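Colleague: Generate a structure from the sequence data that follows.
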Amino acid sequence: MAGRRGRQRVIGQRLEIRQGQGLVITPQLQQAIKLLQLSNQELDEYVEAELEKNPLLQREEPESAPEPARELAADAAELSFADAEVSDRATTVDAREDDVYGDATPGERTSDRLSDEAASQPGLSDWSAAGKGGSFNDGDGGERPERHDPTLWEHLQAQASSAGFSAADHAVALALIDGVDDGGYLRGELEELADRLGCGLERIEAVLAVCHGFEPTGVMARSVPECLKLQLIERNRFDPAMAALLDNLDLLARRDLGALRKACSVDVDDLSEMISELKALTPRPGAGFAGEIAQTVIPDVHVRPDPAGGWKVELNSDTLPRLLVDKRYHASVSAGARTEAEKTFVADCAAQANWLVKSLDQRAKTILKVGSEIVRQQDAFLAFGVEFLRPLNLKTVADAIGMHESTVSRVTSNKYVSTPRGVFELKFFFTAAIQATDGGASHSAEAVRHRIRSMIDHEGRDGDVLSDDRIVEILKEAGIDIARRTVAKYREALRIPSSVERRRMLKAG
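Modeller: The predicted structure follows:
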């Protein structure tokens, strides 16, 4: 019995102090990261909600812009690449401030620093924990984006991204999609688009021919007859009689069936059947996507030619929400606060207001800094057209401006730049690279695809059909290191048949 008692463990309480490292991300950091990747429309909605909740915030009036706002306008002023390149010294923002947006994962020094700031500001942590700070999470730390049905523009964008276009053709496709109205018809002249993008009309027409295969069938047609023609082709019902019927829709509208039968060279029964088939088609293929009002794309950054040479980059001031902290009202309500709850509420509002103003200022500077570097990297595209897109990735831009890759990724999401060649999303300028055999400059993957297509397009003229192996040899002779399976993948993405099928087609004329 005594032996058992000697082996029994004693249960008690004791106090220990341990030191260790942990991964912590504050609600303020979560909001700062989310704030950077919001589009200008989403940001405006968020700021409007903050104005309703926080009595210390107010919009800046253009007539009475205070000194801090003038400083922000100066920071967001034009940058000229004719004088100097963007560098770490091109902005007055402390590198530690960039880390607020640069750290995609918790636990970096930014989290610790913001935690210290939150601890030094009365009620700041309580504010966010209580949900009064407009947190973007639902309490479990996970972001839950709202779901919505895709618009016609988004639907076409997704198909263009998976169509295997080269970078140049993808730019043309995006420009064409921008000209589609709510009914699904393409508006605008192709010649004007070709002149604006700096490419030939043949390229525009070739890309449009691929886009005519997008869903819904008939979309991006330039007229009602063309829209109906695309749908008839899909149903394998387009023949000379149907072509004549589409060319004489005015006779059908006047119900001049006699003249219509003569124009189509068919009898009464055939004409009746053709009209029934025509009625089964959809004259407005985009009508099914009319549930959501299409929003006009407002650029966040403007790029203009510099008379002295190079390009000027400036923020779109119309998309920048300008907020101020009402210090007079803050002093008034602080003096009138009596209970601890009132004092805590005022302190929370002041801390949240100061943080939001500072974050908006940092967001504007970061967008300008990233956009400026992208323009510097892709200046050849702006000067000469889509054929001169350079290989570019997030790391190249991030290293050039001294930021984290995740920061560049967030900045380029849902941000648009207005250039002399049109409005493009910032992510458009990032293209893959293929290494050179001689160790020289890398080649853009889109440029390689374009070269493969050009070689195959000239097969009929040269009287020879190039196999994938032969294309690899030609590309390696040109200094492009590429594998045969990569050539096959690019060829299939471009919807080009194999060499065997092309040889059969060539023999068949």
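
Colleague: contacts, neighbours, all on C-alpha from now
Modeller: Fine.

Colleague: Okay, and Val303 sits in which element?
Modeller: For Val303, the enclosing helix or strand under DSSP states H and E is strand 301-305.

Colleague: Can you name every helix or strand that that strand contacts?
Modeller: Strand 301-305 is packed against strand 311-315, strand 416-419, with contacts defined by 3 or more C-alpha pairs under 8 Å, 6 or more residues apart in numbering; DSSP states H and E.

Colleague: the inter-axis angle of that strand versus strand 311-315?
Modeller: Orientation check (axes from the mean of the first three to the mean of the last three C-alpha atoms, to 10 degrees): strand 301-305 against strand 311-315 gives 160 degrees.

Colleague: circling back to that earlier point, would you convert the helices and strands packed on strand 301-305 into CSV that also reports mean neighbour count and distance to Ala331?
Modeller: What follows is those, written out as CSV (neighbours: other C-alpha atoms under 10 Å; distance: least, C-alpha to C-alpha, whole Å):
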stretch, mean neighbour count, distance to Ala331
strand 311-315, 24, 34
strand 416-419, 20, 40
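
Colleague: want to put them side by side, so please do this one too:
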Amino acid sequence: MALGPRLELRQSQSLVMTPQLQQAIKLLQLSSLELTAYVEAQLEQNPLLEREGSGEADGRTTADGEELASVPDGDPVAVDEAVGGASLDVAEASLDFEMPDNVFDDDRATAGGLSHDSSIGSREKGGSADDGDVNLENRLAQRPTLKDHLWGQVVLDIDDPVDRLIAAHLIDLLDDAGYLTGEPDSIADLLGCTEEQVANVLATLQRFDPPGIFARSLAECLRLQLHDRGRLDRTMACLLDHLDLVGRREWGALCRLCEIDGETLNRALTEIRSLNPKPALVFDYAEVQPVIPDIFVRPRPKGGWAIELNSDALPRVLVNNRYYAVVSRAVRSKAERQYISECLQSANWLVKALHQRATTILKVATEIVRRQEGFLAHGVQSLRPLVLRDIAEALGLHESTISRVTSNKFMATPRGIYELKFFFTHAVGGSNGDDAHSAAAVRHRLKALIQEESPDRILSDDALAETLQKEGIDIARRTVAKYREALGISSSVLRRREKSELR
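Modeller: Okay, here's the model as predicted:
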């Protein structure tokens, strides 16, 4: 074989993820908050993009209706027609991310919604920070942290600079629950002081608020709180020395060791249960973020369900073609012309991708409602088994697309707000050839059986499995035990002890 340069012509096929397709897939899996942040970044970077309402009033917008789709009872064909017949000013976009042509036939084009009145976007309500319209009610109050709270007490109670240095180090060694993670001897070696100094400072810190702080074990934490209440007597001290027996509910052994009767034991246990085993959590100010639903589902007066996108959860942007025409006539260099062209292309694709995302979410939500109508009407016990493949086959999409659509998307129903993934549950086979049951419905029934049991008849895992099998659910004892543990329900032995105490 001769070695040397030569020219060859080859023809091959390959799957290429274009930047536009990557952008569409990325937008599909974003939550509403993440999508808003992404669009805000694009608005800052692209001069041809603008929010609806920020430009002139003669721009063309999409037609957005109140009702996006309706699900009649037992009429799958009507469901498809309702979704496909949504009024749009842009051409219908298919669900395989093939974008339509000739969308922008006016001065402006929009990333529009799928109903008549509601827009897919965060509408401009009131002023912005740039306008100086600051709503003080929307500002979070600054709350002191645990370290700030403790250091304020150190400044008041400890005067010696060396002791303050030791106290500052001990504060840094607290874990999230308020327990001290270091030992006095190692702390003394690190700081170059005596163990007695560390022990004295620690004793002072253990009297600080909140009670139980700086404990090194659960027993010491409870002991500090009882001492703060003036309730640390001989009985309490004995119970704290035998917390392992308390955890195993060995009441007889505790009565013998502490030399008390059952009534005294019950009073002492009630006192212990009122204590806080994690005192630092009172300073855990986790900001509660409200869940913003992406889809609304409402019952229709004549039956069926009305499904619509939340217009306030999706941003709405415009492409200003008139501004592009003005700027393109003023450019002089090739680099400027290329930059403006790239901005226009990027803006057009963003608009199309936002519309594609809205269409896909609506169709997936409609199919989920059609299949889980029993849950909406009757509750969790009527939840049907459902997997991603079922929705993908019904809509002609890939399972990965359904997975992206259902991630971090929420549906507001008459029974509450649920993530779309909630409606996907594995199947538990039915006994004697019956239909399969949803795993969530089986867990719900299992919880109901345990709540209904009497103290005289506590159901074991075997008994629960037998009861469910009689109800047409093919389930093994080990599966019952797994579901029970997932629900946070104790074993039959512990439940018998707990319910005997309440009698």
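
Colleague: Could you tell me where the strand holding Val303 of the first structure falls in the second structure?
Modeller: Counting by TM-score structural alignment, strand 301-305 of the first structure falls onto residues 295-299 of the second structure.

Colleague: I'd like the distance from the matching stretch to the chain centre, please.
Modeller: 20 Å (C-alpha atoms, centre = their mean, to the nearest Å).

Colleague: That one vs the first structure, average distance?
Modeller: Aligned to the first structure and superposed, stretch 295-299 of the second structure gives a mean residue distance of 2.0 Å (mean C-alpha distance after the TM-score superposition for the first structure).

Colleague: okay, now the aligned residue in the second structure for Arg451 of the first structure: neighbour count?
Modeller: Under the alignment (TM-score structural alignment), Arg451 of the first structure pairs with Arg445 in the second structure. For Arg445 of the second structure, the count of nearby residues is 15 (other C-alpha atoms under 10 Å).

Colleague: what does Arg70 of the first structure give?
Modeller: Other residues close to Arg70 of the first structure by other C-alpha under 10 Å number 11.

Colleague: Specify, as a residue range, where the lengthiest helix in the first structure falls in the second structure.
Modeller: Ranked by residue count under DSSP state H, the longest helix found in the first structure is helix 340-377. The aligned range for helix 340-377 of the first structure in the second structure is 334-371, by TM-score structural alignment.

Colleague: quick one: that stretch to the first structure mean distance?
Modeller: Looks like 1.4 Å for stretch 334-371 of the second structure (mean C-alpha distance after the TM-score superposition for the first structure).

Colleague: I'd like to know how far the closest residue in space to the match of Arg451 of the first structure that isn't next to it in sequence sits from Lys447 of the second structure.
Modeller: The spatial neighbour of Arg445 of the second structure that comes closest, neighbours along the chain excluded (C-alpha to C-alpha, 6 or more residues apart in numbering), is Gln381 at 7.0 Å. For Gln381 of the second structure, the distance to Lys447 of the second structure equals 11 Å [C-alpha to C-alpha, to the nearest Å].

Colleague: Could you list the buried residues of the longest helix of the first structure?
Modeller: For helix 340-377 of the first structure, burial by neighbour count (16 or more other C-alpha atoms under 10 Å) applies to 343-354, 356-357, 359-377.
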